[in-house]
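Colleague: here are the coordinates; sequence isn't available:
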């Protein structure tokens, strides 16, 4: 009999492949608009910390001007964002390329969000509570419990809770809360 992690990985592969194929027209449209807007590449790449502390390349649609340095900034309010970049960030469309990270096995649909290498306190706390042993996710327990503005200690607490309670039922709850978040999120155009 397969263990839960094997089933979870199979689910990640199948769903990410289906989504990548079905959403490919949207990917092309977004990439085209970004390219037309300032002529640069449409995909932003950044190093993130994954399962067991392994560094991997993380993908997003680029929402900042081409001239923006690839900095690790926690204060996104100080960063310049293109007009279309504001739209894709508000709608979370900038996150779509992470389906490729899921397909590759760098990430899962559900798990702690992958930190940038400079978030050393969060990484250390996740190592202590066992969350660093898991694949990072597109959404997670901390995200559905008001991730933005949380301290590293608060994030790590939710991530540790997730690591200790991981199960099919718990992940369905996180998925349901994620869907509720997106359906209740007020548009800010």
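Modeller: That came in fine, so what should we check first? Here the structure is a predicted model, which means the values were calculated and not measured. Residues are numbered from 1 along each chain as shown.
Colleague: contacts, neighbours, all on C-alpha from now
Modeller: Will do.
Colleague: What sits closest to the residue nearest the centre of the chain if chain neighbours are left out?
Modeller: For the chain, the residue sitting closest to the mean C-alpha position, by CA atoms, centre = their mean, is residue 138 at 3.7 Å. The shortest distance from residue 138 to any non-neighbouring residue, by CA to CA, 6 or more residues apart in numbering, is to residue 109 (5.0 Å).
Colleague: now swap in residue 52 and tell me
Modeller: In this structure, residue 52 finds its nearest non-sequential neighbour in residue 133, 4.7 Å apart by CA to CA, 6+ apart.
Colleague: In addition, the following structure is provided for comparison:
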């Protein structure tokens, strides 16, 4: 059921938001020259997949978790995209492809070994990663791996259709502050 909802929502979202996505794509060319950011992340069953986002940081920024990145790396356009969470919209492509869900644990990098260990021990990798979830609503980021893993597990254990829609609505309404940087 969730896969059907994800497929319908991502396809509809990509179609309806295509004018906005095109505008941001063009603005991104002027901002960094490379508006799309693709990064290998840990997916379901710890399988790698290529996460797609709008670029919010300078091209030379090191590929690490956001909380380990200096705020001077974020571009002017990137600041707006992060605050509005619009930088996440290209992940609808990942959702349409079945690599992600709209709701689930945020996918981490393979170099976040402490988080991988914590999540693995709690079965978090048994589900698709998501664009948003309980940890995002509660502003828990990857800088606190044990708390994040426990929050992800809590979400997975109590996940219902009602919670699926609740997390989406809360995210659209401004729940969570986006990726934190130093």
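Modeller: Great, that's in hand. On a predicted model such as this, the values are computed, not experimentally measured, just so you know.
Colleague: Let me see the TM-score of these two.
Modeller: The TM-score (TM-score structural alignment, normalised by the length of structure 2) is 0.88; 176 aligned residues with a CA RMSD of 1.9 Å.
Colleague: what residue of structure 2 takes the place of the residue nearest to the centre of structure 1?
Modeller: Taking TM-score structural alignment, the alignment pairs residue 138 of structure 1 with residue 131 from structure 2.
Colleague: For the helix or strand in which that match is found, what is the distance to the chain centroid?
Modeller: Here residue 131 of structure 2, judged by DSSP states H and E, is contained in strand 130-132. From the chain centre to the centre of strand 130-132 of structure 2 is a distance of 5 Å (CA atoms, centre = their mean, to the nearest Å).
Colleague: matching residues in structure 1 for stretch 7-14 of structure 2?
Modeller: Under TM-score structural alignment, stretch 7-14 of structure 2 corresponds to residues 13-20 of structure 1.
Colleague: And stretch 111-121 of structure 2, by the same measure?
Modeller: So stretch 111-121 of structure 2 sits over residues 118-128 in structure 1, by TM-score structural alignment.
Colleague: which residues touch that stretch?
Modeller: Contact with stretch 118-128 of structure 1 is made by 53, 72, 115, 132, 133, 152, 153, 155, 156, 159, 160, as judged by CA atoms under 8 Å, 6 or more residues apart in numbering.
Colleague: residues near the residue nearest to residue 52 of structure 1, how many?
Modeller: Using other CA atoms under 10 Å, residue 133 of structure 1 has 16 other residues around it.
Colleague: Kindly report the same for residue 72 of structure 2.
Modeller: 12.
Colleague: on that earlier part again, ok, now how distant is the counterpart of the residue nearest to residue 138 of structure 1 in structure 2 from residue 172 of structure 2?
Modeller: Superposed on structure 2 with TM-score structural alignment, residue 109 of structure 1 falls opposite residue 102. From residue 102 of structure 2 across to residue 172 of structure 2, the span is 12 Å (CA to CA, to the nearest Å).
Colleague: Who has more neighbours out of the two?
Modeller: Neighbour totals were compared for residue 102 of structure 2 and residue 172, and residue 102 leads with 27 against 13 (other CA under 10 Å).
Colleague: Can you name the residues that contact the more buried one?
Modeller: 6, 92, 95, 130, 131, 132, 168.
Colleague: once aligned to structure 1, how far is the helix or strand containing the first one on average?
Modeller: Secondary structure from DSSP H and E places residue 6 of structure 2 in helix 2-16. Helix 2-16 of structure 2: mean distance to aligned residues in structure 1 after superposition is 0.5 Å, counting by mean CA distance after the TM-score superposition for structure 1.
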